[in-house]
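Peer 1: need coordinates for the below:
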Amino acid sequence: MDTNPSDRFLKTALIVGGGRGIGLGFVRQLLARGEIGRVYATYRQVESATELLEIADPKLDCVQMDITDEAQIAAVIARIQTQTAALHYVINSAGVLHEGELQPEKSLRHINSDRLLRYFQVNSIGALLLFKQVQPLIKHPDRSILATISAKVGSIGDNQAGGWYGYRASKAALNMFVRTTAIEYQRTCPQAILVALHPGTTDTQLSQPFQRNVPPEKLFSVDRTVSQLLTVIDGLAASDSGEFFSWDGTRLPW
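Peer 2: Modelled structure (predicted):
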């Protein structure tokens, strides 16, 4: 375990899904923060993580991981535990909206059970497995943040348009997992603040097929999105744990 006295007061971060998009943006911006001594970043495929793997920063530790595989998550946590006893930021940006034949459903006739399961495996269950495995690293007396990227379309109360069954439902399930885990964390990891975050429409590969009708002022760059979300994260209080926030800090309905 790392016991270098100069690192004693530095914070550590784990970014899941750091290979590209919003996750990569979090990696870059946290590395630039002086109080951050170590950033662990996971990626699923080497081919899609070239920008991450090209970052030459001694504070960065990259590791391949599939969030749908609990054994891989456990192995990453075990690796981190050999170097530190505490994580202060855990940010999960892994998610899927479209992937080959997996596309948002426009109506019930497009429903396919295997594709629905894929949405839930990546967008919901994977996050819950992460919450389960990361507990030993957030059972410390300092403030820690666990933030997972959700989506406003996962709000049941806000759903006025319909469609996108699998994505909407998997994000709604993610929100429930956040809320339920936050309640348990109050007992097991009392200094941890767990939240779901809506990033807004961000110019990433995930949103590219759906940007046509997005007004330019509502399509955010990755840098802007991450800056906005970090502002929300920095302002969180213990009473905010288990809540669902938009990029501007407003609370979203479940």
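
Peer 1: from here on, contacts and neighbour counts on C-alpha atoms
Peer 2: OK.

Peer 1: which parts of the stretch 101-250 of the chain are strands?
Peer 2: Ranges of strands in the stretch 101-250 of the chain, per DSSP state E, counting those that start in this stretch, are 144-149, 192-198, 244-246.

Peer 1: could I get these in TSV, plus columns for mean neighbour count?
Peer 2: Below are the strands of the stretch 101-250 of the chain laid out as TSV (neighbours: other CA atoms under 10 Å):
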stretch	mean neighbour count
strand 144-149	24
strand 192-198	26
strand 244-246	24
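
Peer 1: another one to check against the first:
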Amino acid sequence: MSQKTVVIIGASGAIGKALVNLNLRLNNQVVTVSRETLSISHPLLKKYQSDYSQKSISEVASLISRVYPMLSTITVCNGALHTQTNMPEKRIEAFDIDYFSTLLHINTMTPFMWLQAFTPHLLSTQTPCVFTALSARIGSISDNQLGGWYSYRASKASLNMLFKTASIELQRRKCNAKLMLFHPGTTDSELSKPFQNNVPEGKLFKPEFVAQQLHSFQLNRDFNGAIDYIDWQGHNIQW
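Peer 2: All right, here's what the predicted structure looks like:
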């Protein structure tokens, strides 16, 4: 199997770190982006830092594209569910504009800014590239039967719409890329920690399992111009 070059954004999180370690074991060239410097060292690992401002994202993506012109996958692992002051809303009265704005920035704007920044690379490269963002089943409008969690649902639904819209444009522009939105299930991470007591037995996944599932799906995408919105089993999710 030939060596691949993969970009992992949000590499300091649970799923991001698991993806880094998995790809290093596979002897792939791994390019990471995170706020903090990763403690991992490896000859095949190149680390970049970003404050996730639009200017920083644009500069880092441009630099990576110049240094590594043949990217196989770009995976954005950034995401948030709760903050130090807010938890998901159970009632309309709990809706808080600052909490909503924070989730929109992290869950929606940040992944889309990375897609925007890498678009010149995706349009110019001859290497098929899978661009993945972590979404969630809770972002499905048609699947919403329980209500609640207003800000998180809306931030993921917005992410889905932006990526769906981008996939139509990129297909029209004959881009050699595949967009994928991936629902990892409930992963053992800081994001899910306050809610793990309510997770059914066998449904709390280790980051290593999620990374392996995601990697396997990235290897087997159909470059048909359509976006894939799938879960950790590879099943399609309703929009």
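
Peer 1: can you calculate the TM-score here?
Peer 2: For this chain pair, the superposition-based TM-score is 0.93 by TM-score structural alignment, normalised by the length of structure 2; 237 aligned residues with a CA RMSD of 1.6 Å.

Peer 1: is it possible to export the strands of the stretch 101-250 of structure 1 to a markdown table including distance to Ser113 of structure 1?
Peer 2: Formatted as a markdown table, these follow (distance: least, CA to CA, whole Å):
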| stretch | distance to Ser113 of structure 1 |
| --- | --- |
| strand 144-149 | 24 |
| strand 192-198 | 26 |
| strand 244-246 | 28 |
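
Peer 1: contacts for stretch 8-28 of structure 2?
Peer 2: 3-6, 29-36, 38, 42, 44-45, 74-78, 188-190, 207-208, 210-212, 215 (CA atoms under 8 Å, 6 or more residues apart in numbering).

Peer 1: so which of the residues you listed belong to strands?
Peer 2: Thr5, Val6, Gln29, Val30, Val31, Thr32, Val33, Ser34, Leu45, Ile74, Thr75, Val76 (DSSP state E).

Peer 1: mind putting these into JSON lines with neighbour count?
Peer 2: Converted to JSON lines, those look like this (neighbours: other CA under 10 Å):
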{"residue": "Thr5", "neighbour count": "20"}
{"residue": "Val6", "neighbour count": "23"}
{"residue": "Gln29", "neighbour count": "21"}
{"residue": "Val30", "neighbour count": "24"}
{"residue": "Val31", "neighbour count": "21"}
{"residue": "Thr32", "neighbour count": "25"}
{"residue": "Val33", "neighbour count": "26"}
{"residue": "Ser34", "neighbour count": "21"}
{"residue": "Leu45", "neighbour count": "17"}
{"residue": "Ile74", "neighbour count": "23"}
{"residue": "Thr75", "neighbour count": "28"}
{"residue": "Val76", "neighbour count": "25"}
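
Peer 1: could those residues go into CSV alongside distance to Lys164 of structure 2?
Peer 2: As requested, these are exported to CSV (distance: CA to CA, whole Å):
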residue, distance to Lys164 of structure 2
Thr5, 25
Val6, 22
Gln29, 29
Val30, 27
Val31, 26
Thr32, 25
Val33, 24
Ser34, 25
Leu45, 31
Ile74, 17
Thr75, 16
Val76, 16
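
Peer 1: got the residue ranges for the helices in structure 2?
Peer 2: Assigned helices in structure 2, in chain order: 14-25, 54-67, 97-103, 110-124, 150-172, 207-219 (criterion: DSSP state H).

Peer 1: residues contacting the most centrally placed residue in structure 1?
Peer 2: By CA atoms, centre = their mean, the mean C-alpha position of structure 1 lies nearest to Asn92, the distance being 1.9 Å. Contacts of Asn92 of structure 1 were listed using CA under 8 Å, 6+ apart, and they are Ile15, Val16, Gly17, Gly23, Ala127, Leu146, Ala147, Thr148, Ile149.

Peer 1: the last one contacts Thr202, correct?
Peer 2: No. Counting by CA atoms under 8 Å, Ile149 of structure 1 stays clear of Thr202, with 12.0 Å between them.

Peer 1: what's the matching range in structure 2 for stretch 58-65 of structure 1?
Peer 2: Using TM-score structural alignment, stretch 58-65 of structure 1 corresponds to residues 43-50 of structure 2.

Peer 1: no wait, stretch 230-239 of structure 1
Peer 2: Using TM-score structural alignment, stretch 230-239 of structure 1 pairs with 215-224 in structure 2.

Peer 1: ends of the matching stretch, what's the gap?
Peer 2: Length of stretch 215-224 of structure 2, first residue to last, CA to CA, to the nearest Å: 19 Å.

Peer 1: what does Ile64 of structure 2 align to in structure 1?
Peer 2: Under the alignment (TM-score structural alignment), Ile64 of structure 2 maps onto Ile80.

Peer 1: sorry, slip of the keys, the one I care about is Thr102 of structure 2.
Peer 2: Aligned partner of Thr102 of structure 2 by TM-score structural alignment: Arg118.

Peer 1: how many other residues sit next to Phe177 of structure 1?
Peer 2: 18 (other CA atoms under 10 Å).

Peer 1: scratch that, Arg251 of structure 1
Peer 2: 14.

Peer 1: just give the closest residue to Thr5 of structure 2, not the sequence neighbours.
Peer 2: Distances taken as CA to CA, 6 or more residues apart in numbering put Gln29 closest to Thr5 of structure 2, at 4.6 Å, once the chain neighbours are dropped.

Peer 1: returning to that earlier point: so which of the helices of structure 2 comes closest to Ile227 of structure 2?
Peer 2: Closest approach to Ile227 of structure 2 among the helices of structure 2 (CA to CA): helix 150-172, 5.9 Å.

Peer 1: how far off centre is the closest one?
Peer 2: Here helix 150-172 of structure 2 is found 12 Å from its chain centre; the criterion is CA atoms, centre = their mean, to the nearest Å.

Peer 1: what range in structure 1 does it sit on?
Peer 2: With TM-score structural alignment as the criterion, helix 150-172 of structure 2 aligns to 165-187.

Peer 1: end to end on stretch 92-103 of structure 2, go ahead and measure it.
Peer 2: First-to-last residue span, stretch 92-103 of structure 2, CA to CA: 17 Å.
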